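Participant: heads up, no residue letters with this:
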């Protein structure tokens, strides 16, 4: 049996196993104590009866003994008188112990005149073992049912030298594991499990809410403060998460404001320098300075866009990924790009993703732009993998990227050496922004060189 993975199921299984072990051990201990107590009680009752009948026989004429013994017969007990003992003395511990106890009841004068034997009586013969009905029919003429298997035989020598023999059926001990006991154990176990499950549901509900909130926060979503419920430990963890979420929001907001102010403040000196340069006489040095100022302005604007993207607070909505990707591909096709959207592997049910559609659309557009720019043709397809994740593949027919550069291209402002020209290489933030958006949605962005060109693979979890 595989061990369950969820906390609630594990706790229920552990409590159930503990209950079964505890009830079983308790039942075994109580059964032993019950059996010993009942055995002691039965022995006292038997010895009291035997002591009384011995005293009665000793005080009455022998002619009345047979009538007295007949009147004393009870179900499970039989008395008779013998001329000689039928039991040989043995060294068995149980027989010696019973002899000593009976001596205490009868007196020291009977110390050497008592013999005890515990033996199996009326055991079904071998030929009747396979047919219990024939055995019952054979004994149906008895006034009382045959004695149980374990029978206690006691013989006491009277003053007239005759031996009083009593055959006593050892009474069956009433088991503790009767229907009432099992019903009680079942009801108590069900009540304990019900209370445990009810309490665990409250605890695990708080943990589930905390897990979902942490997942949403990791995807860059806005997370409202959680209600601190449950045990003190859970409340402490929830409060710590709320404080962390609040500090993160404040940090991102302050950083965005600072960089926005910095970008705004840079516009003034850059604009002033451009105006001064434009008033100067045309020269090669003037054109180089203007180009440098243009690079500075583009980099400041791109940096601000990147920072805003990493701290995006756009609302999350349910979006059909097939429709979103199809609209993007149509836009590029309308512009004359050699792009096809292969929908043969698209799931039958439209993949609905909880995402920030504007951010996700911007990331996919960046990737499609790169594929169209560097590849002769582009093929796009969407599928679902066995893990329940949506996989978007963008395969271009271009030169690809050197293996050593596949990870470095995700670094901000990094451009492959052959694309240093601004007209072809850009600022170097497109892939960084795209990966930031994909990761914030809980997904992954991977690049891989194939025989055809560069393969861009995006994996997004639906849940």
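Facilitator: Received it, and whenever you're ready, just let me know what you need. This one's a predicted model, so the numbers in the text were calculated from it and none came from an experiment.
Participant: when you work out contacts or count neighbours from here on, use the C-alpha atoms and nothing else.
Facilitator: OK.
Participant: check the gap between residue 169 and residue 427 for me.
Facilitator: Distance, residue 169 to residue 427, using C-alpha to C-alpha, to the nearest Å: 103 Å.
Participant: what's the helix or strand for residue 266?
Facilitator: The secondary structure element spanning residue 266 is helix 232-279 (assigned by DSSP states H and E).
Participant: packing partners for that helix?
Facilitator: Taking 3 or more C-alpha pairs under 8 Å, 6 or more residues apart in numbering; DSSP states H and E as the contact definition, the neighbouring helices and strands of helix 232-279 are helix 179-218, helix 284-310.
Participant: can you give me the angle it makes with helix 284-310?
Facilitator: Using axes from the mean of the first three to the mean of the last three C-alpha atoms, to 10 degrees, the direction of helix 232-279 lies 160 degrees away from that of helix 284-310.
Participant: check it against this one:
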């Protein structure tokens, strides 16, 4: 049964919207019909009131037609037994005039059935239900009877208006619900696409919902698989090339040692050292995240303090500011290379470097590495995080390096589920801010 119902559900978004509209109209009509019925039976007592008035009028006519007092008393007793709510009683003998001070004329729905020869007035002292009615028979005998229902009040809205109003309410409610369902799927879909990165570990997009969304999800899943495959193949190729280059570089270094010209030998060795450094930097940048060692809990404050002391011992102006002990889960070697790159970058473009660690109990760990150099213009900072970007001459007169330091630090931060941003420093230069989750 469930499979049969599922087979009737349209695959496309347009079909689902049409079906939801039809369901909206049908449901709103059912709600309106039910409310009209409730209005007729509960909020409009005209039919019950008419039947009750007819019953009371028939009893009064029987009493008026009875030949004697004894028969009339029997009719009154029988009427009270069958319907105690009316509380019928004889209050005045025949031929005795009785006037109800300030009495109001009984409602039309009662006087119509009584006839013109019987006069009915409503006691003004009974303002709430049931209303007390005094009836004067043709022979001037007076009766008192309770009318359990008040006169009908006109309904606030007629059935047609009720139908239109509740149909509109039902349609709007169901359309809002349907729109939220479809928009939620699209929003989740867009968020999954926006958060995708080739170096991240993401679940496949759900291939469910309307046919259009399923088609796009399948296409994007395949495209993401192709992108992952291309990135992995590129990484494997460049890594292999980098490893293979080490062997000829080593042979060239050994052969250079036998060059008799000292100037030429030193120049060649210097170039070979630069090539080795470039190979190591590229291999560090292209390291596969899945091959990284597991995270270890390290005293981050002591780690940063030790790095600062190492530079201070060599005469570099590097100081650490922050707590004495803060633990964090990091990959120590990779994180050491990233922070070292940032410190070297600060000292290369400035004369002083300051490392600041901020550790809030309910927030991430924040590491600021600042310098007093010329800084980087705000519109170039995002670009400077890309590989092989070394900036322009305004940053430094020297063009040493390969432009991989910031890129390696950014990759390391992402591999730790953190971020790296470049900002203005209070020291006048650049501030590289690393954030790490606890």
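Facilitator: Received, thanks. Small disclaimer: the values here were computed from a predicted structure and weren't measured.
Participant: superposing both, give me the TM-score.
Facilitator: Overlay of the two chains. TM-score (TM-score structural alignment, normalised by the length of structure 2): 0.59; 360 aligned residues with a C-alpha RMSD of 5.3 Å.
Participant: sorry, back to before: mean neighbour count and distance to residue 18 of structure 1 added to the helices and strands packed on helix 232-279 of structure 1, as a markdown table?
Facilitator: A markdown table is the format used below for those (neighbours: other C-alpha atoms under 10 Å; distance: least, C-alpha to C-alpha, whole Å):
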| stretch | mean neighbour count | distance to residue 18 of structure 1 |
| --- | --- | --- |
| helix 179-218 | 15 | 10 |
| helix 284-310 | 16 | 50 |
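Participant: center of structure 2, which residue is that?
Facilitator: residue 184 (8.0 Å; C-alpha atoms, centre = their mean).
Participant: you'd agree residue 144 of structure 2 is up against residue 86?
Facilitator: No. Applying C-alpha atoms under 8 Å, one finds residue 144 of structure 2 not in contact with residue 86, separated by 9.0 Å.
Participant: hang on, the earlier thing: of all the helices and strands packed on helix 232-279 of structure 1, which one comes closest to residue 149 of structure 1?
Facilitator: Checking these against residue 149 of structure 1 by C-alpha to C-alpha gives helix 179-218 as the closest, at 24.5 Å.
Participant: elements contacting the closest one?
Facilitator: Taking 3+ C-alpha pairs under 8 Å, 6+ apart as the contact cut, helix 179-218 of structure 1 packs with helix 7-58, helix 232-279.
Participant: distance between it and the chain's centre?
Facilitator: Here helix 179-218 of structure 1 shows a centroid-to-chain-centroid distance of 12 Å under the convention C-alpha atoms, centre = their mean, to the nearest Å.
Participant: for stretch 67-78 of structure 2, same thing?
Facilitator: Relative to where its chain is centred, stretch 67-78 of structure 2 has its mean C-alpha point 76 Å off (C-alpha atoms, centre = their mean).
Participant: buried ones in it?
Facilitator: Judged by neighbour count using 16 or more other C-alpha atoms under 10 Å, the buried positions of stretch 67-78 of structure 2 are 72, 75-76.
Participant: closest to residue 210 of structure 2 out of those residues?
Facilitator: Nearest member of those to residue 210 of structure 2, counting by C-alpha to C-alpha, is residue 76, at 73.8 Å.
Participant: following whichever helix or strand that closest one is part of, which helix or strand comes up?
Facilitator: Of the helices and strands defined by DSSP H and E, residue 76 of structure 2 is found in helix 69-82. Read in the C-terminal direction, the helix or strand following helix 69-82 of structure 2 is strand 89-92, with elements assigned using DSSP H and E.
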